[in-house]
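Peer 1: predicted coordinates and the sequence they were generated for:
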Amino acid sequence: MRQSSSWSRPIDPCVLSRVCGQRLVTLFAFTLLCHIMTACSSPPSIPAQIDAIERMPVQTVLVHDQRIAYLDVGTGPPVILIHGFGGSIWQWEYQQHGLSQHFRVITLDLPGSGLSDKPEMDYRPDQMLDYLVGFMDGVKIPQATLVGNSMGAGLAIGMALTHPSRVDKLVLIDGLPQQVMTKLTSPSVRRALETSAPSWLVSFGNMLFGRLMIESVLQEIVHNPALLTPTVIERSNRNRQRPGLIKPLLTARENLPLWESGFATRIGDIIHPTLVIWGEEDRVFPIAVGEELHRTIKGSRFARIPAAGHIPQWERPDVVNQELITFIEP
């Protein structure tokens, strides 16, 4: 009997392979086209508010013709919070209310990150310092306490060494050490820093598997898995999907040698009052790295944060906020 429909006929493997190949090429071409169009398009709009544990108004200031997004709450001695590699404003969400009762708290998205513009540049340490100085000028802050997490701590160190009059006190939270690649223990961060893949290919993978990738990274930098709710993971993935984000991230590979040959060799020259805070369960840079950084900076204080990983200010804000208030208050 003749078959009544084609669905039951055997599928020619060659035809299947050709069809799948054509669809893959089409998907690849579409992704590449989107990447090119995104690079040529106007910068995305910056929302009026950011959704964190509470809705907070987002402000912007032009620095070197680029929009820098930031939060500005409270009054008193100014404190600037600086996020780390691949981070953004949300990593400081639990500091906004607690610290603003004592200080003027300014939290920025660095150029190339979060809601801020992502200009075509090398993102060298000296360029990032120029933007930070320009930001402080733009918001009319001649001097502030700088609080940096991870690579943000590296930027704070650079400010203390090159613009010492702009820094009052220094807080380094799970910060950037000397010999980064030797001391780094996070497989995900290591892969991100060592990849030689072009930005369009990384963007392609990010589009397809971004949520899985960000969940894997968060599981390494956050000690308590109960904090990684679907809402937190989805928010992190949305931030990772913002246009233009991948290319600035990939510049870290080229810029690490500049850190090692520059500011990293001068950490011992820091003269500012310094507090080093470290999560006891940090799987990016183990606590021994923090203890070494503390010993390198003469007169610094060291605070261990129990049950916390690489972003203890987010995992244990109760403990970290009290450490910050005690150290920064005159």
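Peer 2: Yes, it's here. Numbers count the residues shown, from 1 in each chain.

Peer 1: please count neighbours and contacts with C-alpha atoms only from this point.
Peer 2: OK.

Peer 1: after the longest helix anywhere in the chain, which helix or strand is next?
Peer 2: Of all the segments of type helix in the chain, defined by DSSP state H, the longest one is helix 13-40. Proceeding N to C from helix 13-40, the next assigned helix or strand is strand 49-51, under DSSP states H and E.

Peer 1: presented hereafter is structure B, for comparison with structure A:
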Amino acid sequence: MQDWWKATFPKGRQTLRITDANGHAVSIAYGEKGTGKPLFLVHGIGSWSYNWRYSVEPLSQYFRVICFDAKGYGFSEKPVSREKPDHQIIELERIMRALCLDEPAVVVAESLGALASLAVAEDYPKLVARLVVINVSIFPKGLPHWGMLLLSQMPLELLETIDYGRMTYLLAPLVREIMAIERRSVLFDPSKLTELDSYWMSYPFIELSGTVTKVAEDLQIAAREIRHLQENKPNLISKIQNNLERIKCATLILWGKEDSWFPYSDGEKLRDRIPGSKLKILQNCNHDASSGSPDAVNAAVLQFLWDTDFLNQ
């Protein structure tokens, strides 16, 4: 099987060392292509850089495109220490600083990655020149998928036993098929998911120990934060919601008309909360926009950057 990193990025998979939210040194996997101003592609929960496979080449014609795997995901390190609720926000900010030396970047992010990106734009406005968020989990009513609910309720100790006992490797065909079913469910056209896609999307869960545990841990954090949101207890989501007016960069909100996880009315609500933001509804698009509707996503991103004079600077 051809190495996806080598096939996609001139230098293949690179490694960045950062200090994570717990104060530990961790390795972050990333790739970059193109020259010019930096543009980050930020994946959602349970996925990794492969989700942006259709965007790297088109956007690299105009930008230095940077794809990275969040800690615990894809090919990045998976430490056993327990996580803080805001660890993805802290680590996204540190990754951006390390790779851009504080140069303001375009951030294109989806789902949970978009939620973290909203927080970074609120707290570190000098880091974000333009922001595009896609199907962002900013007004959640609950975890949107049965598989997420299942993982969020399993003891992490049990999942660690499964992970480090390589049980997912031993059950690779079953794991790959379950993940294929899950990915098809968030595509408007399920037939777009190829056998190669199934192989690479499931690869970290099958081949890289710790992936299942770290994804489950983030799901448990998300479930707890959503529950606290509903109970009006202190939580990270309401903090991000309450600070949306602090986002000063030009912002585009993209939402799949057929998103089965979060309704596009959430996008309308978000547009009303971010000063000067624009909302574009993507037709024939489910939750997984980067994989299912990449042409529409890429075109919308480039048009937004033209309209806000970023490509002319």
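Peer 2: Arrived safely. All of these numbers come straight from a predicted model, not from anything done at the bench.

Peer 1: can you pull the TM-score for these?
Peer 2: TM-score for the superposed pair, counting by TM-score structural alignment, normalised by the length of the second structure: 0.81. Supporting figures: 282 aligned residues with a C-alpha RMSD of 2.5 Å.

Peer 1: next one: the longest helix of the first structure to chain centre, how far?
Peer 2: Taking C-alpha atoms, centre = their mean, to the nearest Å, the mean C-alpha location of helix 13-40 of the first structure is offset from the chain mean by 31 Å.

Peer 1: so what's the most centrally placed residue in the first structure up against?
Peer 2: Nearest residue to the geometric centre of the first structure (C-alpha atoms, centre = their mean): G87, 2.0 Å. Each residue near G87 of the first structure by C-alpha atoms under 8 Å, 6 or more residues apart in numbering is listed here: 113-114.

Peer 1: and it, what's its match in the second structure?
Peer 2: Mapped onto the second structure by TM-score structural alignment, G87 of the first structure lines up with S47.

Peer 1: could you do D318 of the first structure as well?
Peer 2: For D318 of the first structure, the aligned residue in the second structure is D295 (criterion: TM-score structural alignment).

Peer 1: just give me the neighbour total for its match.
Peer 2: The criterion is other C-alpha atoms under 10 Å. On that basis, D295 of the second structure has 15 neighbouring residues.

Peer 1: and the gap between it and G44 of the second structure?
Peer 2: From D295 of the second structure across to G44 of the second structure, the span is 19 Å (C-alpha to C-alpha, to the nearest Å).

Peer 1: can you check L149 of the second structure too?
Peer 2: According to C-alpha to C-alpha, L149 of the second structure stands 16 Å off from G44 of the second structure.

Peer 1: between the two, which has more neighbouring residues?
Peer 2: Set side by side, L149 of the second structure and G44 give different neighbour counts by other C-alpha under 10 Å, the larger being at G44 (24 against 16).

Peer 1: which helix in the second structure has the most residues?
Peer 2: Assignment by DSSP H gives helix 211-230 as the longest helix of the second structure.

Peer 1: the helices in the stretch 201-330 of the first structure, which residues?
Peer 2: Taking DSSP state H, counting those that start in this stretch as the test, the helices found in the stretch 201-330 of the first structure are 230-240, 246-250, 252-261, 287-296, 312-315, 317-328.

Peer 1: is it possible to export the ones you listed to JSON lines including distance to I106 of the first structure?
Peer 2: Compiled in JSON lines, the helices of the stretch 201-330 of the first structure are given as follows (distance: least, C-alpha to C-alpha, whole Å):
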{"stretch": "helix 230-240", "distance to I106 of the first structure": "20"}
{"stretch": "helix 246-250", "distance to I106 of the first structure": "23"}
{"stretch": "helix 252-261", "distance to I106 of the first structure": "25"}
{"stretch": "helix 287-296", "distance to I106 of the first structure": "25"}
{"stretch": "helix 312-315", "distance to I106 of the first structure": "15"}
{"stretch": "helix 317-328", "distance to I106 of the first structure": "14"}
